[in-house]
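Colleague: this one's sequence-less:
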């Protein structure tokens, strides 16, 4: 596990949060719909799994939702699991 969280950027044009690590693009895709951030897909390169990359992507997406006053629709199974493990974020669920 790395000492620091990976850098995550919001790529609004592509509607995703992303982080490139060791040359691999990792993403949390979304669609904005009627004040809701619909989290559709999270993908992390297999060589990076277990290093907290997906969690960092989702955390950044939830920070964005809070800052923008958006609700979150966790269509992605990873995001659903993340919200179960982090009850403090469940108030964002649409």
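Modeller: Received, thanks. The model shown is predicted, which means the values in this text are computed figures rather than measured ones.
Colleague: make it CA atoms for all contacts and neighbour counts henceforth
Modeller: Will do.
Colleague: Just the buried residues of the longest helix anywhere in the chain, please?
Modeller: Once the chain is assigned using DSSP state H, the helix that runs over the most residues is helix 53-68. The neighbour-count check on helix 53-68 (16 or more other Cα atoms under 10 Å) flags 53-62, 65 as buried.
Colleague: here comes the other one, which I'd like you to weigh against the first:
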């Protein structure tokens, strides 16, 4: 995974997104806040130029670390985040499967 991936959290209203910037391209993971202690990750987009560089995984890990720090859980509605959550048993403390 590239060490140059910078991830920012951008919140707006009842949701937000994590944005990763690398080599002038942006990837994102969007979420909506279901409650103060629960977010739903419903969309991940990684442009073709960034595929295969670990950007999606970096976004997923960032969301998990943010949930741990903030004390909330994640419902992985997005197919990518759902697949990642099933691959990473160590994330079970913050992942809430439906």
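Modeller: Yep, that arrived. From a predicted model like this one, the values you see are computed outputs, not experimental measurements.
Colleague: And the TM-score between them?
Modeller: The TM-score (TM-score structural alignment, normalised by the length of structure 1) is 0.89; 93 aligned residues with a Cα RMSD of 1.5 Å.
Colleague: hang on, the earlier thing: could you list every helix and strand in contact with the longest helix of structure 1?
Modeller: strand 16-21, strand 24-33, strand 36-43, strand 71-74, helix 77-85 (3 or more Cα pairs under 8 Å, 6 or more residues apart in numbering; DSSP states H and E).
Colleague: In structure 2, what stretch matches it?
Modeller: Helix 53-68 of structure 1 corresponds to residues 55-70 in structure 2, going by TM-score structural alignment.
Colleague: which residues touch that stretch?
Modeller: 1-2, 5, 7, 18-20, 27-29, 44-46, 73-74, 81, 84, 91, 94 (Cα atoms under 8 Å, 6 or more residues apart in numbering).
Colleague: how does it look with 7 Å?
Modeller: 18, 20, 29, 46, 73, 81, 91, 94 (Cα atoms under 7 Å, 6 or more residues apart in numbering).
Colleague: That stretch vs structure 1, average offset?
Modeller: For stretch 55-70 of structure 2, the mean distance to aligned residues of structure 1 following superposition is 0.7 Å (mean Cα distance after the TM-score superposition for structure 1).
Colleague: want to try TSV for the buried residues of helix 53-68 of structure 1, with distance to residue 34 of structure 1 as columns?
Modeller: Compiled in TSV, the buried residues of helix 53-68 of structure 1 are given as follows (distance: Cα to Cα, whole Å):
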residue	distance to residue 34 of structure 1
53	28
54	25
55	25
56	25
57	22
58	20
59	21
60	20
61	17
62	17
65	13
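Colleague: Residue 35 of structure 1: which of those residues is nearest?
Modeller: Set against residue 35 of structure 1, the nearest of those by Cα to Cα is residue 65 (9.3 Å).
Colleague: what separates the closest one from residue 72 of structure 1, distance-wise?
Modeller: Distance of residue 65 of structure 1 to residue 72 of structure 1, computed by Cα to Cα, to the nearest Å: 7 Å.
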